[in-house]
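J.: Whatever this is, show me its structure:
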Amino acid sequence: MDAAFVGLVVIVLVALAFDYTNGFHDAANAIAVAVSTKALTPRVALALAAVMNLVGALLSTEVAKTVGAGIIDPPEGNNGLEIVFAALIGAITWNLITWWYGLPSSSSHALIGGLVGAALAAAHSVQWVGVLEKVIVPMIVSPLVGFGLGYLFMLALLWTFRRAHVSKANRNFRYAQIVSSATMALGHGMQDAQKTMGIITLALFTAGEIDTFEVPFWVVLAAAGAISAGTYAGGFRIMRTMGRRIIQLTPTGGFAAQTVASSVMVTTATVFAVPVSTTHITTTSIMGVGSTRRLSAVRWGVAGNIVVAWVVTLPAAAAVAAVAFFLTELAVG
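T.: Below is the predicted model of the structure:
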């Protein structure tokens, strides 16, 4: 069997492993708030998130094309496959480190950082304009949008239901959270599963298995299945951080945060086709909603630790990917 083909198979399997870790790492994004407000039990929430991740992953491939062809120039030959492999190792390693410590870092930025780090280590060209416009700017803007919309939407709900009976309103918003949780998971599938599709398509294109950068349907199905399986495996460490340590939300607040976050994720995937971080958007939406009580209601120390993880993710994943590339070169050479 041809060594290049074996390498391609290994990369596809590693990419699906990353997709799986993405699922259990970021499962908390879709369900932590609903679980913390007791709208859903953890296992029911995970099952709902897994199904909706699958549906979301099947709806579009625009983000996949951005990740696969808009961050680095498509590499060629075995060296190109080594770049893709090293990028995945960097992303998976950072995912596992932050999962272990319960930090909701961005799997998206870990993957993009891995691509950039591996490309630089291989002296391969990086599309810096694409990184700026499709990664850095959305990384800064989308959390601000999440915070601002979370704050405003929560204020609108508080004013609209200001005369409602509290216990009855909480019960109804718990039901509403089932819908908002499903929409969150849909947006997660539309964003995060597509990033793995983009990486696998990049590997196929690099190996000459496909002639144009179009995502094959089997890649869509494989990536959708992997992220759904990972989501159902659960992410309880991060769920505790997202659901309770930042701020303890009411059912109304949980519905507001999830509605805002899912709206931003779906819009960025369908309208702008940019790979935003579901973790960043969800976290800042929660902060925005919590700030309507009072600024001190948000545990800013925990939030600060999360922000540090955000800032470190791109360079850390890039560094691990660069080391992985050099080790791969030694092993192959």
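
J.: CA only for contacts and neighbour counts going forward, please
T.: Noted.

J.: now the helices: where do they sit in the stretch 101-250 of the chain?
T.: 107-121, 128-131, 137-160, 166-188, 194-206, 217-233, 236-240 (DSSP state H, counting those that start in this stretch).

J.: so residue 121 touches residue 326, yeah?
T.: Yes: using CA atoms under 8 Å, residue 121 is in contact with residue 326, at 7.3 Å.

J.: so what sits against both of these two?
T.: Contact criterion CA atoms under 8 Å, 6 or more residues apart in numbering; residues shared by residue 121 and residue 326: none found.

J.: picking that back up, of all the helices of the stretch 101-250 of the chain, which one is nearest residue 71?
T.: Distance to residue 71, taken as CA to CA, is lowest for helix 128-131 among the helices of the stretch 101-250 of the chain, at 5.7 Å.

J.: Please provide the structure for the following sequence as well, for comparison with the first:
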Amino acid sequence: MLSATLLIVAIVVIVALVFDFTNGFHDAANAMATSVATGALTPRRAVALAAVLNVVGAFLSTEVAKTISGGMVDDSFVTPEMVLAGLCGAILWNLLTWLLGLPSSSSHALFGGLIGAVLVGAGASGVHWPVIVSKILLPAVVAPVVAGLAAALATRAAYRVMRGADREGGARMFRAGQTVSASFVALAHGTSDGQKTMGVITLVLVTGGYQASGTGPHLWVIVAAGLAIGLGTYSGGWRIMRTMGKGLVEIQSPQGFAAETSSSVAILASSHMGFGLSTTHVASGSILGSGLGRGTEVRWGTARRMAYAWALTLPAAGAVGALAALLTRLGTGGSLLVVVILAVFSAIIWRVSRRAAVSHANVNEQSDVVVLARPGADSVADLPEPETATSRR
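T.: Down below sits the predicted model:
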């Protein structure tokens, strides 16, 4: 007979993979938005390439997974029900920000949901606050700034190289380079975000008594998490890709190459050190930095809305996780009720999104919600506009 604990663990594993899928389509823009915006890659090819490399990246390292499974919270206090509640907070925040086209952090949504659920279920002693500060909060502040500065310097260097070169030939060269740089970002995303779901599943296996504390993810967990984030990436996440590619700055191929290279270096370095970094924050910082480095206009209205979403992610997901944790106290029935509520709200968000659908066919169209708040002038001559997938229709 199926025990209540095994039932809850199985449900949490499934919900964790659902979160991983939402992470994939929510963050697909991190790797490919600039390449799609400049025409270096068509939308469909971009997400297919990103999906494959996300899966590959998930196999390269497990340091971030260890931070999630054993560093962020005390697994001796955590129960599978708390993990379920935390995942609900993360999924709902991911879906809401995706609906609004806001590139918020799937990672921070997961962290916030888990922290809120553990605070309700186990109290403050269940959270390792020094780890939260050193491996989550500080990187969230420092990494986007560092990536932005690096992208600004790299963009200036790229345009200096372009001054004495044939403009059309240079544009083609950088667009070809973007295929490589975007691939590295997708690979880096897999090494970072792919591991977070591995860490969650490992955590619930430990708390359910099906795995020893302090051990890393099993091979089947790595495979399942890698495939889930890959499938999510392949589904597109077009709303956020539009914001990243067209909503912050008008991106040319040298900028895109500089931004992607800066992002991949920052993400790979943080993954190696086990930081729970937000790839969304890093990619956004790089794109903004590339715009400043080129001297073009930055749409500060969009950047401001993104910053609000970043600030709200941890507390908002934490609040939902805390409320869900209260429901799980009702027993197995309460946990099943949490899953039903999650499914209902997810379905509502999906139905609302269909009213103004964004797909590969219109991802490069300018978003209606963008506000131009601070115009500026290019410091260098514009490169030829590339032929995009939209213009070829």
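
J.: Serialize the helices of the stretch 101-250 of structure 1 to a markdown table and add fields for mean neighbour count.
T.: Listed next are the helices of the stretch 101-250 of structure 1 as a markdown table, based on neighbours: other CA atoms under 10 Å:
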| stretch | mean neighbour count |
| --- | --- |
| helix 107-121 | 28 |
| helix 128-131 | 15 |
| helix 137-160 | 19 |
| helix 166-188 | 21 |
| helix 194-206 | 28 |
| helix 217-233 | 23 |
| helix 236-240 | 21 |
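
J.: Which one of the ones you listed lies nearest to residue 291 of structure 1?
T.: Residue 291 of structure 1 lies closest to helix 137-160 among the helices of the stretch 101-250 of structure 1, at 6.7 Å (CA to CA).

J.: in the superposed pair, what's the mean gap between the closest one and structure 2?
T.: Following the fit onto structure 2, the mean deviation recorded for helix 137-160 of structure 1 is 1.0 Å by mean CA distance after the TM-score superposition for structure 1.

J.: What helices and strands are in contact with that helix?
T.: Judged by 3 or more CA pairs under 8 Å, 6 or more residues apart in numbering; DSSP states H and E, helix 137-160 of structure 1 is in contact with helix 251-267, helix 278-290.

J.: Next, count neighbours for residue 267 of structure 1.
T.: Neighbour count for residue 267 of structure 1, taken as other CA atoms under 10 Å: 13.

J.: now the host helix or strand of residue 304 of structure 1 against helix 137-160, angle please.
T.: Here residue 304 of structure 1 sits within helix 300-332, counting by DSSP states H and E. Here the directions of helix 300-332 of structure 1 and helix 137-160 differ by 150 degrees (axes from the mean of the first three to the mean of the last three CA atoms, to 10 degrees).

J.: quick revisit: arrange the helices of the stretch 101-250 of structure 1 in JSON lines, one row each, with distance to residue 16 of structure 1 as further columns.
T.: Output for the helices of the stretch 101-250 of structure 1, formatted as JSON lines (distance: least, CA to CA, whole Å):
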{"stretch": "helix 107-121", "distance to residue 16 of structure 1": "13"}
{"stretch": "helix 128-131", "distance to residue 16 of structure 1": "23"}
{"stretch": "helix 137-160", "distance to residue 16 of structure 1": "24"}
{"stretch": "helix 166-188", "distance to residue 16 of structure 1": "16"}
{"stretch": "helix 194-206", "distance to residue 16 of structure 1": "7"}
{"stretch": "helix 217-233", "distance to residue 16 of structure 1": "6"}
{"stretch": "helix 236-240", "distance to residue 16 of structure 1": "21"}
